[in-house]
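Student: Structure, please.
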Amino acid sequence: MLRMADPLGEPDASPLQGDAAAAKAEVGEALAFVADELGKRGEAAGGDAQAVLEAQALMAQDPSILDDVHAQIDSGVNAERAVYTAFKSFQDILAGMGGYMGERAADLGDVAQRIIARLRGVSAPGVPESDTPFVLVAHDLAPADTALLDLTKVLALVTRDGGPTSHTAILARAKGITAIVGVSEADKLSDGDVVVVDAAAGVVVTDPTAEQVADAEQRRVERLAAASAPLTPGTLKDGTLVPLLANLGSPKDAAAAVELGAEGVGLFRTEFLFLDAPYAPDVASQKASYKELLEAFPGKKVVVRALDAGADKPLPFLTDKNEENPALGRRGLRALRHHEEILRDQLTALAQADAETEADLWVMAPMVADLEETVYFVDLARELGIRTAGVMAEVPSLALMADQVLTSADFVSIGTNDLTQYTLAADRMLGTVAAYQDPWHPAVLRLVAQLGAAGKAAGKGVGICGEAASDPILAVVLVGLGATTLSMTPAALADVRAELLGHTLDEARAMAQAALAAPSAAAARAAVASVSSAS
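Tutor: Presented below is the predicted three-dimensional model:
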């Protein structure tokens, strides 16, 4: 393994030498250089990475930060120190906000590092170069570096910092990189150490035995073979069909998902149309984006989630300000009901796009708690021309009321990220409780089982659209619990497809029962591994 170089040291506080105007000009050139570099890296990376890097480029040109830098230089602070202090001030504000904005604080810190490096005339800290493949270990990895990792050299990624929703984790999943983030013991690893990164088990094995290394190499070969195997529908070994769908955040990601074998879309996030906007987009602009998406999947199922704002995605025109605990506040459908005109416009745009395309459109509401909320959404959706309307199971109460909910909803889709958060009372944006954010926990799986049983009794589909479906072994367990479709980041499709082919439905059910009987997430993994190896 190789460690990433530590960040640049904090600039000294020596007074400005020379002309303030010249220092400001140097800072302006550095800002422009970094913004341009990040933009070019985004274009090269494409997909989710491009959006992340473009956001970083905007950070580099934020007028509020620049004003602060100029004010400090005018007061006699040297340019490097002024940049460091200004960005650090904004970084601390974001970190204090927590949630989605807190996760973005690291991105701001990376931008500052790149600007200071430009001012010093040195290279910004980055991924080490090597002639041979290696495991990369870092405090954290900047989006600009994660997006352009050479996958022929970087076998896996281990970071000390970051949570499940950090950009490091998001981009690693999107690129199919074996990665474990938030490893507190990562600082104890040194260059040249031999390690095995087992993302499936969530552990880093130090000083592995020859047998452990050989097993890891064999699993890597099998994974590469699965990725290059012919594209086929998701199927268990006994022929049971399990459609494999893609989670997408923009219409431009559709083509890549199709190439990787997506049989449709299980979760289309519509937030990209609303975030960073001063007001909600009109029907016409929304329709154009939805139509672009639907046209990429003729005859295929496309599940669109109504706007999921609130908590880590606040919107000034929709969500409440200064909520003490926004994850438990007015978010998802709760916020949309409070501003029904926004929901009506979105459903109208979706219905219009559906009428002009050949995809099979399904629409679902986020953050639904019970039958009353389900009836509200389904009735409104049908009034506005949506043919298939369902709800997301993210709140434990919905799982407990699933038999009632499915008398109204056409389907249920389980968002395992939030369902885990609310079941285990652990903020999924908070790295300090990341260990609780584990969908393998039997409490979460029991709720999934209850939803699966209710779906079977009602003759309606129960899909999985959370990150849990990206875990190949857990995907089999979820099918054993009653999931009828699995939706995931497109990079995970090949691994999940290959794993499903290794098990029958009876075996999946036996694995599920073993997980349900376990006392903890770790025990559930171990129990399933035991049952799987014996079958």
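
Student: Every contact and neighbour count from this point should use C-alpha atoms.
Tutor: Fine.

Student: What sits closest to Leu361 if chain neighbours are left out?
Tutor: Val302 (5.1 Å; Cα to Cα, 6 or more residues apart in numbering).

Student: residues in contact with the strand or helix carrying the one you found?
Tutor: In this assignment (DSSP states H and E), Val302 forms part of strand 301-305. Strand 301-305 has contacts (Cα atoms under 8 Å, 6 or more residues apart in numbering) with 263-270, 294, 359-366.

Student: at 7 Å instead, please
Tutor: 264-270, 359-366 (Cα atoms under 7 Å, 6 or more residues apart in numbering).

Student: Report the separation between the residue nearest to Leu361 and Glu271.
Tutor: Noted for Val302: a distance of 16 Å to Glu271, by Cα to Cα, to the nearest Å.

Student: which of these two has more neighbours?
Tutor: Remark: of Val302 and Glu271, Val302 carries more neighbours, 25 against 17, as counted by other Cα atoms under 10 Å.

Student: check which helix or strand covers the residue positioned nearest the centre of the chain.
Tutor: With distances taken as Cα atoms, centre = their mean, Ile170 lies nearest the centre of the chain, 4.4 Å away. According to DSSP H and E, Ile170 maps onto helix 167-175.

Student: Run the chain-centre distance for that helix.
Tutor: Centroid displacement of helix 167-175 relative to its chain, using Cα atoms, centre = their mean, to the nearest Å, is 7 Å.

Student: so what secondary structure elements neighbour the lengthiest helix in the chain?
Tutor: In terms of residue count, the longest helix belonging to the chain (DSSP state H) is helix 20-45. For helix 20-45, the packing partners by 3 or more Cα pairs under 7 Å, 6 or more residues apart in numbering; DSSP states H and E come out as helix 47-60, helix 63-74, helix 105-120, helix 143-147.

Student: quick one: that helix to chain centroid distance?
Tutor: Here the centre of helix 20-45 is set off from its chain's centre by 28 Å, with Cα atoms, centre = their mean.

Student: hang on, the earlier thing: following element in sequence after the strand holding Val302, please.
Tutor: helix 333-338.

Student: just checking, Thr420 touches Arg446?
Tutor: No. Applying Cα atoms under 7 Å as the test, Thr420 and Arg446 come out as separate, 11.3 Å apart.

Student: what about the two, which has more around it?
Tutor: A count of neighbours by other Cα under 10 Å puts Thr420 above the other of Thr420 and Arg446, at 28 against 18.

Student: who's in contact with that one?
Tutor: Shown in contact with Thr420 (Cα under 7 Å, 6+ apart): 437-439, 444.

Student: One more sequence to fold, the one below, so I can look at both together:
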Amino acid sequence: MELQGFGVGTRVAVGEVVRMPDPLPVPADERAKGDADAERERALAALSATARDLQVRAGDLEGSAREVVEAAAMMAGDPSLADAVSERTAQGKTAERAVYEALDAFAETLRGMGGYMAERATDLSDVSQRVIARLLGVPTPEVPVRDEPFVLVAHDLAPADTAKLDLSKILALVTRDGSPKAHTGILAAEKGLPAVVAVKGADELHDGQRVIVDAGRGVVVADPSHEQVAEARAEIERAAAIAAAPLEPGALADGTPVQILANVGKPADGERAIELGAEGVGLFRTEFLFLDTDTAPSVEEQTKVYTELFTHFAGKKVVARVLDAGADKPLAFLTDVHEPNPALGLRGLRVLRENEQILRDQLQALVAAGEASGAEVWVMAPMVSDAGESAYFTALARELGVRVAGSMVEVPSAAILCEQILETSDFVSIGTNDLTQYTMAADRLLGSVAAFQDPWHPAVLRLVQSVGAAGAATGKRVGVCGEAAADPALAVVLVGLGMHSLSMAPPAFAEVRAALKGVTLEQARAKAKAAVAASSAHEAREAAANA
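Tutor: Below is the predicted model of the structure:
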């Protein structure tokens, strides 16, 4: 039996299913039998204990995993949450019901904001489960612990769950809900873990059942035949051999160079990227310093953290994206969380122009970090729409000492007008996640429209082609920093469309290098031409494969 979903990465795994325990049932909406004050104290004590427990767990983690669990701890300890719970116990509700209602109301508000904030709603649901479990005196539904490696199957995974995954035991992830660009998919890409999300029929899988998880095809094969298992194991061995190959700069079979760069989000990512052969950084997401804070970090704070990352890349290129606030990353001190459609509102460079001092401070810190580390720092602006915006950003960057200033191509207007933008930008980099979202009018975090979030769609590829043509006409460098570059077959097509560099999560390096090494520039262009001429994403894949 084959179950279809949306794959993350290209890897394959074979193993037995271990299901995530089902969530605790919603507490009954009934009056408390005891005193309202006693219920309030019970609830607040459970909230406080949960916050402490999460903080202790965070102390055993590193990097993004630590940040995720620390954020959950802060939510559990939020005074406004305690007030909301107290209001409900005063109305006669049980501690369990009061906690559930208060956290569900907070989560519903976040879900209504969409994007990044909708993702945080999952954190609140996880906190709710933990607090209610403590009140009931039962175990929290968590990732199971097993001695043998297994395939984890769940409705979805909260960030606190994914942060604690023991990667020596997890062979693959399968979820009923979610989207390839949501939290579980992002973690799988970062760790090189095969994953298939939004799988119809995932609830039918049971503990101990053997499955093949084929992320490349977006398929979960239940009860596979001996022949299917043999084929899967051969693919696993092939991938392992590629991963063990000597590290070399990216290049096509005819010697045409293609820079293989890393997408990173924090200093801790640098060492791993270098280990896997990063030739530099193609996308440094700087937002991590600005999230979950009431004020922008100082120039000194930013300089210190940026230098920590850049030091790993002394003598190499590091492309830093200035703060991309708004839409899925609203900031209390910078953006309006009440915008009716924040994805189309004041975000990226638009909001930075309205708050120029924050942009000036960040550019100053990036320049200082580059000088301190010896890295070759390039800086780019997010969500550039036209040449006027690129001219503004480049002029300000030059004023503050930036040597190489570029623009991101994430909206169709920037792709269409790319030649104009390159007249005032030193380079451009395509963010395929957003470019696909805006081209196809499909929220990249929304599982129900995941089928439209496919960078193989010819509409998206034609916009990439336009960017490649603009780069050729102006003699300037163009690249891709969206996760589309992590698809080996698509990476070949992107190079055929004129891209000079590809940036991705480091675990994808080996497969992409191998795919590029197997074609000449002429062959890559032929595959790109065939894909662009197709009428659907599925046809584009097939056309490229057969060209």
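
Student: still on that earlier bit, so what secondary structure elements neighbour the helix holding Ile170 of structure 1?
Tutor: Counting by 3+ Cα pairs under 7 Å, 6+ apart, helix 167-175 of structure 1 packs on helix 143-147.

Student: now the angle from the longest helix of structure 1 to helix 47-60?
Tutor: 170 degrees (axes from the mean of the first three to the mean of the last three Cα atoms, to 10 degrees).

Student: Distance check, the nearest residue to Gly261 of structure 1 once chain neighbours are set aside against Glu26 of structure 1.
Tutor: Distance criterion Cα to Cα, 6+ apart; nearest residue to Gly261 of structure 1, sequence neighbours excluded, is Leu231 at 5.7 Å. Distance, Leu231 of structure 1 to Glu26 of structure 1, by Cα to Cα: 53 Å.

Student: which parts of stretch 362-376 of structure 2 are buried?
Tutor: Across stretch 362-376 of structure 2, burial judged by 16 or more other Cα atoms under 10 Å covers 362-370, 372-376.

Student: what stretch of structure 1 does it fall on?
Tutor: Aligned using TM-score structural alignment, stretch 362-376 of structure 2 spans residues 346-360 in structure 1.

Student: now for the contacts of strand 301-305 of structure 1, which pair is the farthest apart?
Tutor: Farthest-apart pair in the contacts of strand 301-305 of structure 1 is Ala359 and Pro366; separation 21.6 Å (Cα to Cα).

Student: tell me the contacts of Thr240 of structure 1?
Tutor: Thr240 of structure 1 makes contact with Leu505 under the criterion Cα under 7 Å, 6+ apart.

Student: Gly455 of structure 1: neighbouring residues, count only.
Tutor: As a burial measure, Gly455 of structure 1 scores 25 neighbours (other Cα under 10 Å).

Student: and it, what pairs with it in structure 2?
Tutor: Counting by TM-score structural alignment, the partner of Gly455 of structure 1 is Gly471.

Student: That match: what's it in contact with?
Tutor: Here Gly471 of structure 2 is in contact with 477-478 (criterion: Cα under 7 Å, 6+ apart).

Student: Now do the SS call for it.
Tutor: Secondary structure, DSSP: H, G, I helix; E, B strand; the rest coil: Gly471 of structure 2 is helix.

Student: And the buried residues of stretch 362-376 of structure 2, which is closest to Ala391 of structure 2?
Tutor: Set against Ala391 of structure 2, the nearest of the buried residues of stretch 362-376 of structure 2 by Cα to Cα is Leu363 (15.6 Å).

Student: Roughly how far does the closest one sit from Ser373 of structure 2?
Tutor: 15 Å.

Student: now Glu399 of structure 2
Tutor: Distance, Glu399 of structure 2 to Ser373 of structure 2, using Cα to Cα: 21 Å.

Student: thinking again about what came up before, looking at the contacts of Thr420 of structure 1, which has the most residues close by?
Tutor: Within the contacts of Thr420 of structure 1, most neighbours by other Cα under 10 Å means Gln437, with 27 neighbours.

Student: How about the alignment partner in structure 2 of Cys465 of structure 1, nearest residue that isn't a chain neighbour?
Tutor: Matched to structure 2 by TM-score structural alignment, Cys465 of structure 1 sits across from Cys481. Leaving out its chain neighbours, the residue that sits closest to Cys481 of structure 2 by Cα to Cα, 6+ apart is Ser503, at 4.5 Å.

Student: what does Ala470 of structure 2 give?
Tutor: That would be Glu419: by Cα to Cα, 6+ apart, it lies 4.6 Å from Ala470 of structure 2.

Student: Hmm, the one you found is touching Gly468, no?
Tutor: No. Contact criterion Cα under 7 Å: Glu419 of structure 2 and Gly468 do not qualify, at 9.5 Å.

Student: returning to what we had before: using JSON lines, lay out the buried residues of stretch 362-376 of structure 2 together with distance to Pro412 of structure 2 and secondary structure.
Tutor: Listed next are the buried residues of stretch 362-376 of structure 2 as JSON lines, based on distance: Cα to Cα, whole Å; DSSP: H, G, I helix; E, B strand; the rest coil:
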{"residue": "Gln362", "distance to Pro412 of structure 2": "27", "secondary structure": "helix"}
{"residue": "Leu363", "distance to Pro412 of structure 2": "26", "secondary structure": "helix"}
{"residue": "Gln364", "distance to Pro412 of structure 2": "30", "secondary structure": "helix"}
{"residue": "Ala365", "distance to Pro412 of structure 2": "31", "secondary structure": "helix"}
{"residue": "Leu366", "distance to Pro412 of structure 2": "28", "secondary structure": "helix"}
{"residue": "Val367", "distance to Pro412 of structure 2": "30", "secondary structure": "helix"}
{"residue": "Ala368", "distance to Pro412 of structure 2": "33", "secondary structure": "helix"}
{"residue": "Ala369", "distance to Pro412 of structure 2": "33", "secondary structure": "helix"}
{"residue": "Gly370", "distance to Pro412 of structure 2": "32", "secondary structure": "helix"}
{"residue": "Ala372", "distance to Pro412 of structure 2": "37", "secondary structure": "helix"}
{"residue": "Ser373", "distance to Pro412 of structure 2": "36", "secondary structure": "helix"}
{"residue": "Gly374", "distance to Pro412 of structure 2": "35", "secondary structure": "coil"}
{"residue": "Ala375", "distance to Pro412 of structure 2": "32", "secondary structure": "coil"}
{"residue": "Glu376", "distance to Pro412 of structure 2": "29", "secondary structure": "strand"}
